[in-house]
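Engineer: how would this look folded up:
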Amino acid sequence: MSSSIPAGFQMGGFHCGVKRNPNKEDLSLIVCDEDTVAAGVYTTNLVVAAPVVWDRARTPSDKIRAVITNSGNANACTGEQGDKDNAELAGIVAGKVGVSADQVLTMSTGIIGHHLPMEKIRTGLDEVFQRLGTDESHFDAAARGIMTTDKGKKVAARQCEINGKPVKLVGMCKGAGMIAPNMATMLSVVLTDAELSPAQAKQLLTDVTNDTFNCITVDGHRSTNDTLLLLASGKAETGELAGESLDTFRAELHQLCEDLAKQIPADGEGSTHLIEINIEGCKNRDDALRIAKTVADSALVKTAITGGDPNWGRIVSAAGYSGVKFDPMGMELVVNGHLLYREGTPVKFDEKTVSQSIKDNFETNVTLKFTEGDTKVRYWSSDLTVEYVRFNSEYRT
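Structural biologist: Below you'll find the model as predicted:
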């Protein structure tokens, strides 16, 4: 057993032919040793894929036994046939595990509007079951199996002690384009050996998602398949989590999800910068998030960062049209530690120095300070490059 993988799970990945590249896994399977607590949060798009409908109806639960994911085909906008294919997929996995189909969760990602190539997937499922294991190599294969346009696997791990017991958390996610808040466009699975009730798992996941996966954007486009699952095997035998023990677990889960979430805009299609936006001094969280999202989604702000241009006007004007009321004379802008704007006017700064600080670093920090209250939020975005346009104009052709 790998030191970083929680007890109670087997996992693996396999290429069955959904993706054209034979060197890229397109099936990912996680099997639970016993009935396992699971919770999920999902896309808020009104147009949703068959796996989202399936999983929503079956979580939270304390009887989940497997998660099967295919990549390269989203099984979205595929009508009644898509629902039948998804149910068959869950049924095949359930049969091999020896459980009910209702104990299997499904995820899909890739091209929208195409039916699943079920003949290839059926054969692939026979193979992926032969590749299950419990160490990091098996986990990594499963993480690669959920990728689409990602440059590489996105994984993170945490460990802590709860009630005198060592507890492990490990997570995988995918996402590089069609990324927007309110369930950011992505798939993710988090595994832990802590003991949680279904209600606890649901509440924890919802709370943590609001500060992590719902605080990222690449292009403001919310997808049809967004799914984040938390599975808790209870193998660490921590006992019921409450008070300090629950707070400890929540903090570790938050850090894990933040680590995973940041990897998505960092890998934004064609991106050359990860932009961290810090909003301070707002009246409430909704105002802070609205300003952050407006700045994060601005094509002019994104392209300025791409070119290393400390264009303060684009940033402060984006805050101004966010729809949030604030005192413009109380706004302050700092980029990479350099003060650019205060009290309604730019301050003197060395443009070459600030520009070089953007060009020389993958991360760019943008901090906007206000005088309306004491609320703070952090938000992450990617810059916008010619490569993003090229990639997305040729995605299907």
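Engineer: drop to CA atoms for contacts and neighbour counts, all remaining ones
Structural biologist: Fine.
Engineer: Endpoints of stretch 327-341, how far apart?
Structural biologist: 14 Å (CA to CA, to the nearest Å).
Engineer: got the buried residues for that stretch?
Structural biologist: Neighbour-count burial for stretch 327-341 flags P328, M331, E332, L333, V334, V335, N336, H338, L339, L340, Y341 (criterion: 16 or more other CA atoms under 10 Å).
Engineer: My guess is the second one contacts R342. True?
Structural biologist: I take that to be M331. Yes - applying CA atoms under 8 Å, one finds M331 in contact with R342, separated by 6.1 Å.
Engineer: Quick check: closest non-adjacent residue to V128.
Structural biologist: Excluding the flanking residues, the one nearest V128 by CA to CA, 6 or more residues apart in numbering is F14, at 5.4 Å.
Engineer: who's in contact with that neighbour?
Structural biologist: Under the criterion of CA atoms under 8 Å, 6 or more residues apart in numbering, the contact list for F14 reads K24, E25, D26, L27, S28, G124, E127, V128, R131, A141, A142, G145.
Engineer: In helices, which of those fall?
Structural biologist: Counting by DSSP state H, the part of the contacts of F14 found in helices is G124, E127, V128, A141, A142.
Engineer: Report the contact partners of the last one.
Structural biologist: With contacts defined as CA under 8 Å, 6+ apart, the neighbours of A142 are M11, G12, G13, F14, L27, S28, L29, I30.
Engineer: now with 6 Å?
Structural biologist: The neighbours of A142, taking CA atoms under 6 Å, 6 or more residues apart in numbering as the test, are G12, G13, S28.
Engineer: Distance check, the first one against A49.
Structural biologist: Noted for G12: a distance of 24 Å to A49, by CA to CA.
Engineer: what's the answer for the second one, then?
Structural biologist: In this structure, G13 and A49 are separated by 22 Å, where distance is defined by CA to CA.
Engineer: would you list every one of the helices in the stretch 51-200 of the chain?
Structural biologist: Along the stretch 51-200 of the chain, the stretches classed as helices by DSSP state H, counting those that start in this stretch are 79-97, 118-129, 136-144, 198-211.
Engineer: Using JSON lines, lay out the contacts of F14 together with distance to E244.
Structural biologist: Listed next are those as JSON lines, based on distance: CA to CA, whole Å:
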{"residue": "K24", "distance to E244": "43"}
{"residue": "E25", "distance to E244": "41"}
{"residue": "D26", "distance to E244": "41"}
{"residue": "L27", "distance to E244": "39"}
{"residue": "S28", "distance to E244": "35"}
{"residue": "G124", "distance to E244": "44"}
{"residue": "E127", "distance to E244": "44"}
{"residue": "V128", "distance to E244": "40"}
{"residue": "R131", "distance to E244": "39"}
{"residue": "A141", "distance to E244": "35"}
{"residue": "A142", "distance to E244": "33"}
{"residue": "G145", "distance to E244": "36"}
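Engineer: Now the second one, please; I'll put the structures next to each other:
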Amino acid sequence: MTVMPKGFRFAAIEANLKYSGRKDLSMLVSDTPASAAGVFTTNKFQAAPVLHCKAMLERSRKQSAFLVNAGSANACTGEEGMNNCREVLSLVAEATGVPADEILPASTGVIGLQFNMDKWRAAMPALAENLGKATPENVSEAIMTTDTRPKLVSTSVDLSGGEVRLLGMCKGAGMISPNMATLLAFVCCDADVDPQRWQEILEYCADNSFNRITIDGDTSTNDSFMGLANGVSGVKAESEEDLRTLCDVLLRLSQELAYMIVEDAEGGTKVARIEVRGARDEIDAELVARAIGCSPLVKTALFGCDANWGRIMCAAGYSGAEFDPQAVSLEVGGICIFKDGMPVPGDMDKLLEPVMNEVDIPITVTLGSGSGTASLLASDLTKEYVEINADYRS
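Structural biologist: So this is what the prediction gives:
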């Protein structure tokens, strides 16, 4: 059962912006201006909504709504794309009564397409009429592109002043190797939180959830993770203990959503849980984890249920991390198959066969060079992934 934060309304409609026969335009609206936070893609080609949101959050940390469209990313669209983004917000404000400068926009879909503004104008009456009638489930479906299922998590937690509720949703199945957050993710919370502390919490949760996943090694032009905390519960999160509790709960929610993304990878059948230990530092640990998780050869071996552990060692070796190869060990599914620079004797194919046939496959590399650690969730690479992306614009 979905836990609903107080003071939020939702809208999700079929606007026919690109897709036919499905919802592709949605809003998440707070009844009162909320503490707003966001982290965004580091891709140099940042989409118009990303640039707009960053500018708005620099100007004011009080915002009221998210507006999300699927089908067109409004990225690499130049000044026309920026003008269209601003015009869309004006249209939505006029239709719904939510001030244009309190709406944070997000877009997902094909890069390089300009908005069809006639379709946007035509959709406004339906969007306004639907506001408050849609469910979070409707919105989580409307933000999908190649996702096979919506991704929605909600929970509640008791702070010293009472109960607060959090709801999070995201979309993403391909073009996922974020360096900030995931493709699109949104959190609604009814706690009363200082905007700066809310931003710090969101950044921490992004670093330890969405920034710890990869599907195909591509960092999107549109990656955005944003949150609104409106205080409608009447419960303040201001003590250090309350803030830590709120952060812990949001982290668990974010990690659950991040797992859903990797589990739903385009054509994906496996989730590799990569752990790197004993690195010189955390930077080296992450280099090794990402080299393994992004390796096409490791990913295709996972898809084929092939215990070809040499590909894992190869990726670690070219990662750029500094370590002594003779001190390295490797475990797959808890089974040690490589130790002190040498394979462990035994029929590893037979031992690992049941492990490789599971959906979740733990991979642990210990470098023996220090105390640095890193974790990463990675998908496999399948024939269906190639087919989906070969036909993406069709």
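Engineer: Which two of the buried residues of stretch 327-341 of the first structure have the greatest separation?
Structural biologist: Greatest spatial distance among those (CA to CA): P328 and N336, at 21.4 Å.
Engineer: hmm, back to that, for the contacts of A142 of the first structure, which entry has the maximal number of neighbours?
Structural biologist: G13 (33 neighbours; other CA atoms under 10 Å).
Engineer: before we move on, which element is it in?
Structural biologist: Remark: G13 of the first structure resides in strand 9-14, with elements defined by DSSP states H and E.
Engineer: In this structure G124 of the first structure contacts V18, no?
Structural biologist: No - proximity of G124 of the first structure to V18 does not meet the contact threshold set by CA atoms under 6 Å, at 9.6 Å.
Engineer: the more surrounded of those two?
Structural biologist: Applying other CA under 10 Å to G124 of the first structure and V18 shows that V18 carries more neighbours, namely 22 against 19.
Engineer: So that one belongs to a helix, correct?
Structural biologist: No - if the criterion is DSSP: H, G, I helix; E, B strand; the rest coil, then V18 of the first structure is coil and not within a helix.
Engineer: what separates it from Q263 of the first structure, distance-wise?
Structural biologist: 25 Å.
Engineer: and if you look at A318 of the first structure?
Structural biologist: Note on A318 of the first structure: its distance to Q263 of the first structure, by CA to CA, is 25 Å.
Engineer: Could you report the neighbour count for N16 of the second structure?
Structural biologist: 18.
Engineer: In contact with it: list those residues for me.
Structural biologist: Taking CA under 6 Å, 6+ apart as the contact definition, N16 of the second structure lies against nothing.
Engineer: Give the equivalent position in the first structure for it.
Structural biologist: For N16 of the second structure, the aligned residue in the first structure is G17 (criterion: TM-score structural alignment).
Engineer: For burial, what's the neighbour tally of the counterpart of N70 of the first structure in the second structure?
Structural biologist: N70 of the first structure is assigned N69 in the second structure as its aligned equivalent, the criterion being TM-score structural alignment. N69 of the second structure is surrounded by 24 other residues when neighbours are defined as other CA under 10 Å.
Engineer: Tell me which residues touch N69 of the second structure, please.
Structural biologist: The neighbourhood of N69 of the second structure, defined by CA under 6 Å, 6+ apart, consists of D24, L25, S107.
Engineer: State the distance from the closest residue in space to it that isn't next to it in sequence to G7 of the second structure.
Structural biologist: Computed as CA to CA, 6+ apart, the closest residue to N69 of the second structure that is not its neighbour in sequence is L25, at 4.6 Å. Computed as CA to CA, the L25 of the second structure to G7 of the second structure distance reads 21 Å.
Engineer: cool, and S64 of the second structure?
Structural biologist: 11 Å.
Engineer: same check, this time on E58 of the second structure
Structural biologist: Distance check for E58 of the second structure against G7 of the second structure: by CA to CA, it reads 24 Å.
Engineer: neighbour count winner among these two?
Structural biologist: In terms of neighbours (other CA under 10 Å), G7 is the more surrounded of E58 of the second structure and G7; the figures are 17 against 8.
Engineer: What residue, apart from its backbone neighbours, is nearest the more buried one spatially?
Structural biologist: Of all residues beyond its chain neighbours, the one nearest G7 of the second structure is D31 (5.2 Å), with distances taken as CA to CA, 6+ apart.
Engineer: matching residues in the first structure for the helix or strand that contains that neighbour?
Structural biologist: With elements taken from DSSP H and E, the one containing D31 of the second structure is strand 25-40. Residues 27-42 of the first structure are where strand 25-40 of the second structure lands when matched by TM-score structural alignment.
Engineer: Leaving out the residues flanking it, which one is nearest to Q63 of the second structure?
Structural biologist: Nearest residue to Q63 of the second structure in three dimensions, chain neighbours excluded: E102, at 4.4 Å (CA to CA, 6+ apart).
Engineer: Burial check on the aligned partner of F323 of the second structure in the first structure, number of neighbours?
Structural biologist: For F323 of the second structure, the aligned position in the first structure is F326, judged by TM-score structural alignment. F326 of the first structure is surrounded by 16 other residues when neighbours are defined as other CA under 10 Å.
Engineer: same thing with P296 of the second structure?
Structural biologist: The local packing of P296 of the second structure (other CA under 10 Å) involves 18 other residues.
Engineer: That one matches what in the first structure?
Structural biologist: Structural correspondence for P296 of the second structure with respect to the first structure (TM-score structural alignment): A299.
Engineer: Its match and L116 of the first structure, how far apart?
Structural biologist: Distance from A299 of the first structure to L116 of the first structure, by CA to CA: 35 Å.
Engineer: With N45 of the first structure instead?
Structural biologist: Relative to L116 of the first structure, N45 of the first structure is positioned 21 Å away (CA to CA).
Engineer: Report the contact partners of D374 of the first structure.
Structural biologist: The neighbours of D374 of the first structure, taking CA under 6 Å, 6+ apart as the test, are G281, C282.
Engineer: what residue of the second structure takes the place of it?
Structural biologist: Aligned against the second structure - with TM-score structural alignment as the criterion - D374 of the first structure pairs with S371.
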